[in-house]
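In: okay, structure incoming, though there's no sequence with it:
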């Protein structure tokens, strides 16, 4: 049995303590994860449930897993402050970073649900940043309504992230169908246009045809996903 009792998060304003002191971005009021003073590239990215398999301080913890695998972070983020936020001075030689939670944005989910998961991604990212963690925004888009202005006056998928900064994206499982590929490429183009990032961390394969048009616009760093790494014998 889980040590946490699930609570109705709307009863307390969607965990309002997470965004105490935050600035809010755009018409939707998405909490803003601030651009770090130094843009530092992690040596590796490991999934949340595999984070204890490495001792390196240069490794960033990512959430590229089913949401149920990191549900404790979503439900009780305060339980991880000691682990994620207590660290030595951040330098290129010594970084303990986390990516904001990669909450699922299913394209067939209602837009309100997709926006709620964007909000939670940024709220928890801001929360850890406000407690001293080196947080890299994980950017995820769902259907076209999240990365265009077809319905909303702004591209919701990119709210809460500052321009000209460092971001992370995941490609694992994003090219299974033609529709998947279309939305990934369209969302990537929208992200590059909206955020104009300086550094893009890519967890998973980095197809040259998909990413080629942007390689002169930003520095892209690819990290093999955990499944590929394990199959290749690199643990």
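Out: Looks like it arrived, so ask away. Being a predicted model, the structure only gives us computed values, none of them experimental. Residues are numbered from 1 along each chain as shown.
In: C-alpha only now, for contacts and for neighbours.
Out: Fine.
In: right, and the helix or strand after whichever helix in the chain runs longest?
Out: Scanning the chain for the helix with the most residues, using DSSP state H, yields helix 111-130. Under the assignment DSSP states H and E, the closest C-terminal helix or strand after helix 111-130 is strand 134-136.
In: next one: the nearest residue to residue 210 once chain neighbours are set aside from residue 171, what distance?
Out: Nearest residue to residue 210 in three dimensions, chain neighbours excluded: residue 185, at 6.5 Å (Cα to Cα, 6 or more residues apart in numbering). Going from residue 185 to residue 171 by Cα to Cα, to the nearest Å gives 11 Å.
In: buried stuff in the longest helix of the chain?
Out: The neighbour-count check on helix 111-130 (16 or more other Cα atoms under 10 Å) flags 111, 114-115, 117-130 as buried.
In: what do you get for stretch 226-235?
Out: Within stretch 226-235, the residues scored as buried using 16+ other Cα under 10 Å are residue 226.
In: what's the spacing between that stretch and its chain's center?
Out: Distance of stretch 226-235 from the chain centroid (Cα atoms, centre = their mean, to the nearest Å) equals 22 Å.
In: cool, stretch 27-39 as well?
Out: Averaging C-alpha positions (Cα atoms, centre = their mean) puts stretch 27-39 12 Å from its chain's average.
In: any idea how far the spatially most central residue of the chain is from residue 55?
Out: With distances taken as Cα atoms, centre = their mean, residue 138 lies nearest the centre of the chain, 1.6 Å away. Separation of residue 138 from residue 55 (Cα to Cα): 23 Å.
In: mind listing the helices for this protein?
Out: 71-75, 81-85, 111-130, 144-147, 178-195, 208-211, 226-231.
In: quick one: the strands in the protein?
Out: Here the chain has its strands, by DSSP state E, at 24-25, 30-31, 44-47, 59-62, 97-99, 134-136, 166-170, 199-203, 219-223.
In: put together a markdown table for those strands, with mean neighbour count and distance to residue 84 on each row.
Out: A markdown table is the format used below for those (neighbours: other Cα atoms under 10 Å; distance: least, Cα to Cα, whole Å):
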| stretch | mean neighbour count | distance to residue 84 |
| --- | --- | --- |
| strand 24-25 | 17 | 23 |
| strand 30-31 | 27 | 19 |
| strand 44-47 | 21 | 14 |
| strand 59-62 | 24 | 9 |
| strand 97-99 | 25 | 7 |
| strand 134-136 | 29 | 8 |
| strand 166-170 | 23 | 17 |
| strand 199-203 | 21 | 19 |
| strand 219-223 | 17 | 21 |
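In: adding another structure so you can compare the two:
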């Protein structure tokens, strides 16, 4: 094991080798079924109504601080109704190694929050088909999960990639409930999934200024 500074930098103190799954040792998040009344972004954590759930459908720079100081922010987030796991970006033009790292970070922070007693809803994201080898690892079956529709209306290709990943996720994880952030798009969800839509609160907030 490396020096304590290295261990702290990579949050290795929080890694539990007996609580992982898949070929890449993704930290496991246990199932929960939970529907928050509303969702607000992590960038509003200091001013948001604590009856809200916190989401991370934001640019990564707005929540990298969570990875750097997880204990501090876990304590802050305990005040809120529930927390979605951080949505670290997965882009098709990223090296696979970067994609795996970002999925790992999301799972580890989610597992940390669960172990601290928070109600945690896993955020699910993917890039292209290559990411399917790891992007669903560590996620619970028959649970509440969250996905975003932000940006998928920009092109048919973006929508096709989103749809392909969503179908794969549903086939593997069989969610009981999906929290869909960013508005409705045309998709035939299986009738046994409770689909709950949330408006993009950042857009809504900017409109009100």
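Out: Cool, the structure landed. Note that the structure is a prediction, hence the values are computed from the model and not measured.
In: TM between them?
Out: Overlay of the two chains. TM-score (TM-score structural alignment, normalised by the length of the second structure): 0.90; 205 aligned residues with a Cα RMSD of 2.2 Å.
In: quick one on the thing from earlier: could you dump the helices of the first structure to a markdown table with distance to residue 98 of the first structure?
Out: Output for the helices of the first structure, formatted as a markdown table (distance: least, Cα to Cα, whole Å):
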| stretch | distance to residue 98 of the first structure |
| --- | --- |
| helix 71-75 | 12 |
| helix 81-85 | 7 |
| helix 111-130 | 8 |
| helix 144-147 | 24 |
| helix 178-195 | 20 |
| helix 208-211 | 24 |
| helix 226-231 | 16 |
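In: can you lay out the strands of the first structure as CSV showing distance to residue 157 of the first structure?
Out: Output for those, formatted as CSV (distance: least, Cα to Cα, whole Å):
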stretch, distance to residue 157 of the first structure
strand 24-25, 11
strand 30-31, 10
strand 44-47, 22
strand 59-62, 18
strand 97-99, 16
strand 134-136, 15
strand 166-170, 12
strand 199-203, 16
strand 219-223, 20
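In: coming back round to it: for residue 23 of the first structure, which of the helices of the first structure is the nearest?
Out: Relative to residue 23 of the first structure, the nearest member of the helices of the first structure by Cα to Cα is helix 111-130, separated by 9.5 Å.
In: what's the average distance of that closest one to the second structure?
Out: Comparing helix 111-130 of the first structure with its match in the second structure after superposition yields a mean distance of 0.6 Å (mean Cα distance after the TM-score superposition for the first structure).
In: now the end-to-end length of stretch 119-139 of the second structure.
Out: Using Cα to Cα, the end-to-end distance of stretch 119-139 of the second structure comes to 15 Å.
In: list the buried residues of that stretch.
Out: 119-127, 131, 134-139.
In: can you check stretch 104-112 of the first structure too?
Out: 104, 105, 107, 111.
In: in the second structure, what range does it match?
Out: Aligning stretch 104-112 of the first structure against the second structure (TM-score structural alignment) gives residues 89-97.
In: before we move on, back to that, what packs against the longest helix of the first structure?
Out: Where contact means 3 or more Cα pairs under 8 Å, 6 or more residues apart in numbering; DSSP states H and E, helix 111-130 of the first structure is packed against strand 30-31, helix 81-85, strand 134-136, helix 144-147.
In: tabulate those (CSV), appending distance to residue 203 of the first structure.
Out: Putting those into CSV (distance: least, Cα to Cα, whole Å) gives the following:
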stretch, distance to residue 203 of the first structure
strand 30-31, 24
helix 81-85, 20
strand 134-136, 13
helix 144-147, 20
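In: related to what we said a few turns ago, the residue nearest to residue 210 of the first structure - how many residues pack around it?
Out: Residue 185 of the first structure is flanked by 16 other residues according to other Cα atoms under 10 Å.
In: re earlier: between the buried residues of stretch 104-112 of the first structure, which is closest to residue 181 of the first structure?
Out: Nearest to residue 181 of the first structure among these, with distances taken as Cα to Cα, is residue 107, at 12.7 Å.
In: contacting residues for that closest one?
Out: When contacts are counted by Cα atoms under 8 Å, 6 or more residues apart in numbering, residue 107 of the first structure touches 142, 143.
In: with residue 111 of the second structure instead?
Out: 27, 28, 29.
In: wait, which of the buried residues of stretch 104-112 of the first structure is closest to residue 228 of the first structure?
Out: For these, the nearest to residue 228 of the first structure is residue 104 (20.9 Å; Cα to Cα).
In: now that closest one: how far from residue 67 of the first structure?
Out: Taking Cα to Cα, one finds residue 104 of the first structure at 7 Å from residue 67 of the first structure.
In: how about residue 110 of the first structure?
Out: With distances taken as Cα to Cα, residue 110 of the first structure is found 18 Å from residue 67 of the first structure.
In: and if you look at residue 121 of the first structure?
Out: 11 Å.
In: so residue 63 of the first structure sits against residue 125, correct?
Out: No. With contact defined as Cα atoms under 8 Å, residue 63 of the first structure does not reach residue 125; the gap is 11.7 Å.
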